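Participant: model this:
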Amino acid sequence: MTLAETAAYLRTPVATLRYWRHLGEGPAGFRLGRRVVYRREDVDRWIGERQRSDAS
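Facilitator: Down below sits the predicted model:
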């Protein structure tokens, strides 16, 4: 997924996703040429981890 697609999927602004990446937080992404892309399964895993940590 592209940066914009991932932001829409997470219902968060693109700028927030970029900021999380800068901090080393957020879902795992990687560079594909000049673009940052995300695997849907990595994003879903990150969401699951956040749900577990919030429940603690």
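Participant: going forward, measure contacts and count neighbours with C-alpha atoms only.
Facilitator: Fine.
Participant: SS state for Arg50?
Facilitator: helix (DSSP: H, G, I helix; E, B strand; the rest coil).
Participant: check the gap between it and Arg11 for me.
Facilitator: 15 Å (Cα to Cα, to the nearest Å).
Participant: which of these two has more neighbours?
Facilitator: Arg50 (12 against 9; other Cα atoms under 10 Å).
Participant: to compare with the earlier structure, here is another sequence to fold:
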Amino acid sequence: MTTKHLNQYELAKRWSISQRTLERWRWKRKGPPYLKIGGRVVYELDAIEAFECARRRITGDQTAAEASSR
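Facilitator: Coordinates of the predicted model:
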């Protein structure tokens, strides 16, 4: 099984944000988990999708996880 990775440019494009935002999130330890291999930063697609799911909102500030637990 092959794990799919996105680089910083690809993830920034996927989310329509700047690459600088991803850099700042890494510095603040705020964004999705990443791998740094030989100076190159990549994000596992599974980790990106988990990050997205964890931040999905149903109504107001209610997360998808909170809604499903009720």
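Participant: output the longest strand belonging to the second structure.
Facilitator: Of all the segments of type strand in the second structure, defined by DSSP state E, the longest one is strand 40-44.
Participant: next, the distance between the ends of stretch 44-63 of the second structure.
Facilitator: Termini of stretch 44-63 of the second structure sit 22 Å apart (Cα to Cα).
Participant: in that stretch, which residues are buried?
Facilitator: Buried residues in stretch 44-63 of the second structure, counted by 16 or more other Cα atoms under 10 Å: 44, 48.
Participant: hmm, who's touching it?
Facilitator: 3-6, 32-35, 64-65, 67 (Cα atoms under 8 Å, 6 or more residues apart in numbering).
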